[in-house]
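K.L.:
Attaching a predicted model along with its sequence, questions to come.
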Amino acid sequence: MMRRFLPLLMLLAACSPQAEDGIHGYLEADYVDLAAEVAGRLKTCADEGTWLAAGSAAFELDAAPESIELTQRQAEAAALQARRNEAEAGLKLARLERDRLQSLQKKHFVSREDLDRAEAAVEQAEAARKAADASLQAAEEGIRRVRWLIKQKRQVTSQPARVERCFFESGEWVAPGRAVVRLLPRGSIKAIVYVPEARLSSIAPGNTLKLHVDGRTEPIEARIRHIAAEPEFTPPVIYSEDTRASLVYRVEAEISPQQQRQLHPGQPVDAELP
């Protein structure tokens, strides 16, 4: 779906001298909206119109509360690790004592009661280590969760893109899943043109169109990617005296990234068919 329309420009293009064949259309883009899965207050947002390299931060939510929590959880985990080490050492000693008494009991140097107490001590030490392991694992899981929250609060681009819009101001609260930034990935602009039924047999996916855009002396080449299966009436945004009552087919054509420089979604185009 086209994100922006420029109705007045469309009307002018429809009446331009280049539209001899009545093949009109516009440029459209596949925008990407970036959101965070967690809530937070917006800290920074990339400036609109800025080109970002892949991996660059598009926006960042305030992660100060999570950073404080992470420090606290790491300290707790360190203490629990020390307890776990103590429990492991205690279990090792209890097992050594039990093994020693087992050897002595076989020679009747110690009573069965002494061996039973040693085995009970091993069981207690094993339970203590198991509890220490569970506490440490829970603490480590908490650390992983907080680190994930911090990572979510800094959203980066997966590919080169231009910042089209930031939906929030710095300091505003952002709910989970709400789009914060709209990006225009490099190479995402395409042409949408409407071909009369009588001319449909002359084109096929893979064919090349020549697009005329205001302000450019040379046409732009675009490769047809898709032709609609069903006809429709000419969209109101590209009405002209010749085409307003015509049934046309929507044709989508790809433009190479190199030719997309200085192009903008919503610009009207006139097309020459092969």
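P.N.:
Received the coordinates, thanks.

K.L.:
alpha carbons only for contacts and neighbour counts from here, please
P.N.:
Will do.

K.L.:
After the lengthiest helix in the chain, heading C-terminal, what element do we hit next?
P.N.:
Assignment by DSSP state H gives helix 64-106 as the longest helix of the chain. Once helix 64-106 ends, the next helix or strand along the chain (criterion: DSSP states H and E) is helix 112-152.

K.L.:
which strands and helices sit next to that following helix?
P.N.:
Applying 3 or more CA pairs under 8 Å, 6 or more residues apart in numbering; DSSP states H and E, one finds that helix 112-152 contacts helix 64-106.

K.L.:
structure B:
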Amino acid sequence: MKCQSILLSILMLTVLSACQSDSGSRAMGTVERDRIRLSATASEQITFVNVHDGQTVQKGELLLQLDTRSANALVSQRKAELVQAKAALSELIAGTRPEQLSAALAALEASQADSKEAELKYQRSAKLYKSNVIGTADLDAAKAKRDSSHAKAKQAYDQWLELKNGARKEDIEQASARVKAAQAALVWQEQARKDLAIKAPINGIIDTIPWHVGDRVSSGTQLVSLISSSQPYARVYLPATARTKIHIGDTVSVFADGIKTPFQGRVRNIRSQPAYTPFYALNERDRARLMYLTDIDLEHADQLPTGLAVEVHLP
């Protein structure tokens, strides 16, 4: 009886050891494809939904449309600002109109005549003051009138000269810079309006689109989840015991549930960090339980559905 118990214990240990060895020689995971999440580019209301869950779409196809009324108003504003900036620049480049220059010249001649008359009155007043005909107050008034007339004539001359010479190079450069800024603002606003039309960036299948016409979303809210129709890959958890046996570029056999023939795969990437508890928090025995996410490109596996369970036989 005792011998039978010993034999039974040995048999159970052998079976457990075989199971552990078998499970340690496989990496489990699922079939995956690239997933793209499209978000709202602005806080607007949804005005049009063109797809539904599970629908196949092509690159560039319209999926969902956000309200463009606010964006249209901003585009019109940017266009008006650009027109205004261009007009200001054209005015500086064209220079002074002949009518303005003629009016400034006439004002200059009038002020020069007043200045000459004021100078003559001052000279007469100075002679009369020396003859004691007028007092000091009258002389000071004549002098003030002369100085004021001279200043006005100088001001009129400077204004006429400014109009004659036209705009400075620096003023034209500043106006040109304002035109470029207005053009850039218009391009940015037009692109922002264009981004309100949510389109498929790749060929794929709509995974989820939980929104409806009339829903108001905030900027950055996920609107559509799109699964790429490109070549699938297997994402498996590689045991730490096999980490040194599998390398990037190695060819492995991948078995999918329900399919007897394995698929050939090439290891694309192995994460450098374990997926679970950090190794420095574990002892030597527990470190064997660490798993490393590994991506394996599959060949001739386009028919495999996303999410299908797979396993990789390890050396």
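P.N.:
Okay, I see it. No experiment lies behind these values; they were computed from the predicted model shown.

K.L.:
Now do the SS call for the counterpart of residue 30 of structure 2 in structure 1.
P.N.:
By TM-score structural alignment, residue 30 of structure 2 lines up with residue 26 in structure 1. Put simply, residue 26 of structure 1 is strand when judged by DSSP: H, G, I helix; E, B strand; the rest coil.

K.L.:
Relative to residue 124 of structure 1, how far out is the closest residue to residue 26 of structure 1 other than its chain neighbours?
P.N.:
Nearest in space to residue 26 of structure 1, with sequence neighbours left out and distances taken as CA to CA, 6 or more residues apart in numbering, is residue 268 at 4.1 Å. Using CA to CA, to the nearest Å, one gets 79 Å for the distance from residue 268 of structure 1 to residue 124 of structure 1.

K.L.:
ok, now residue 79 of structure 1?
P.N.:
Applying CA to CA to residue 79 of structure 1 and residue 124 of structure 1 gives a distance of 21 Å.

K.L.:
Equivalent analysis for residue 65 of structure 1, please.
P.N.:
Separation of residue 65 of structure 1 from residue 124 of structure 1 (CA to CA) stands at 39 Å.

K.L.:
same check, this time on residue 246 of structure 1
P.N.:
Distance from residue 246 of structure 1 to residue 124 of structure 1, by CA to CA: 87 Å.

K.L.:
cool, residue 103 of structure 1 as well?
P.N.:
21 Å.

K.L.:
try residue 250 of structure 1
P.N.:
76 Å.

K.L.:
Likewise for residue 227 of structure 1?
P.N.:
74 Å.

K.L.:
Those two: which is more packed in?
P.N.:
residue 227 (19 against 15; other CA atoms under 10 Å).

K.L.:
Just give the nearest non-adjacent residue to the more buried one, would you?
P.N.:
Closest to residue 227 of structure 1 by CA to CA, 6+ apart is residue 251, at 4.6 Å.

K.L.:
At which residues are the helices of structure 2 located?
P.N.:
Taking DSSP H as the criterion, structure 2 carries its helices at 2-24, 69-94, 98-130, 136-165, 169-194.

K.L.:
can the ones you listed go into a markdown table with extra columns for distance to residue 224 of structure 2 and mean neighbour count?
P.N.:
A markdown table is the format used below for those (distance: least, CA to CA, whole Å; neighbours: other CA atoms under 10 Å):
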| stretch | distance to residue 224 of structure 2 | mean neighbour count |
| --- | --- | --- |
| helix 2-24 | 38 | 12 |
| helix 69-94 | 22 | 16 |
| helix 98-130 | 62 | 16 |
| helix 136-165 | 61 | 17 |
| helix 169-194 | 17 | 16 |
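
K.L.:
Which one, of these, ends up nearest to residue 41 of structure 2?
P.N.:
For the helices of structure 2, the distance to residue 41 of structure 2 is smallest for helix 169-194, at 7.8 Å, taking CA to CA.

K.L.:
How many neighbouring residues does residue 176 of structure 1 have?
P.N.:
If we define neighbours as other CA under 10 Å, then residue 176 of structure 1 has 12 of them.

K.L.:
Can you tell me how far it is from residue 83 of structure 1?
P.N.:
Residue 176 of structure 1 is 37 Å from residue 83 of structure 1, by CA to CA.

K.L.:
And for residue 23 of structure 1?
P.N.:
77 Å.

K.L.:
and what of residue 119 of structure 1?
P.N.:
Distance, residue 119 of structure 1 to residue 83 of structure 1, by CA to CA: 22 Å.

K.L.:
same deal with residue 177 of structure 1?
P.N.:
From residue 177 of structure 1 to residue 83 of structure 1 the distance is 40 Å (CA to CA).

K.L.:
With residue 161 of structure 1 instead?
P.N.:
Residue 161 of structure 1 sits 50 Å away from residue 83 of structure 1, going by CA to CA.

K.L.:
for residue 93 of structure 1, what are its contacts?
P.N.:
Not one residue lies near residue 93 of structure 1 by CA atoms under 8 Å, 6 or more residues apart in numbering.

K.L.:
Please, where are all the strands along the stretch 151-274 of structure 1?
P.N.:
Secondary structure of the stretch 151-274 of structure 1 (DSSP state E, counting those that start in this stretch): strands located at 154-156, 161-166, 173-174, 179-185, 189-196, 208-213, 220-227, 232-233, 247-255, 268-272.

K.L.:
which part of structure 2 lines up with the fourth one?
P.N.:
Read that as strand 179-185 of structure 1. Under TM-score structural alignment, the match for strand 179-185 of structure 1 is residues 222-228.

K.L.:
That stretch vs structure 1, average offset?
P.N.:
With mean CA distance after the TM-score superposition for structure 1, stretch 222-228 of structure 2 departs from structure 1 by a mean of 1.4 Å once superposed.

K.L.:
How far off centre is that stretch?
P.N.:
19 Å (CA atoms, centre = their mean, to the nearest Å).

K.L.:
Would you mind pulling the contact partners of that stretch?
P.N.:
Contacts of stretch 222-228 of structure 2 (CA under 8 Å, 6+ apart): 33-40, 202-211.

K.L.:
Please apply the same query to stretch 190-197 of structure 2.
P.N.:
For stretch 190-197 of structure 2, the external contacting residues (CA under 8 Å, 6+ apart) are 40-42, 62-68, 71-72, 75.

K.L.:
make it 7 Å
P.N.:
With contacts defined as CA atoms under 7 Å, 6 or more residues apart in numbering, stretch 190-197 of structure 2 is touched by 41, 62, 64, 65, 66, 68, 71, 75.

K.L.:
Provide the aligned range in structure 1 for that stretch.
P.N.:
Against structure 1, stretch 190-197 of structure 2 falls on residues 147-154 (TM-score structural alignment).
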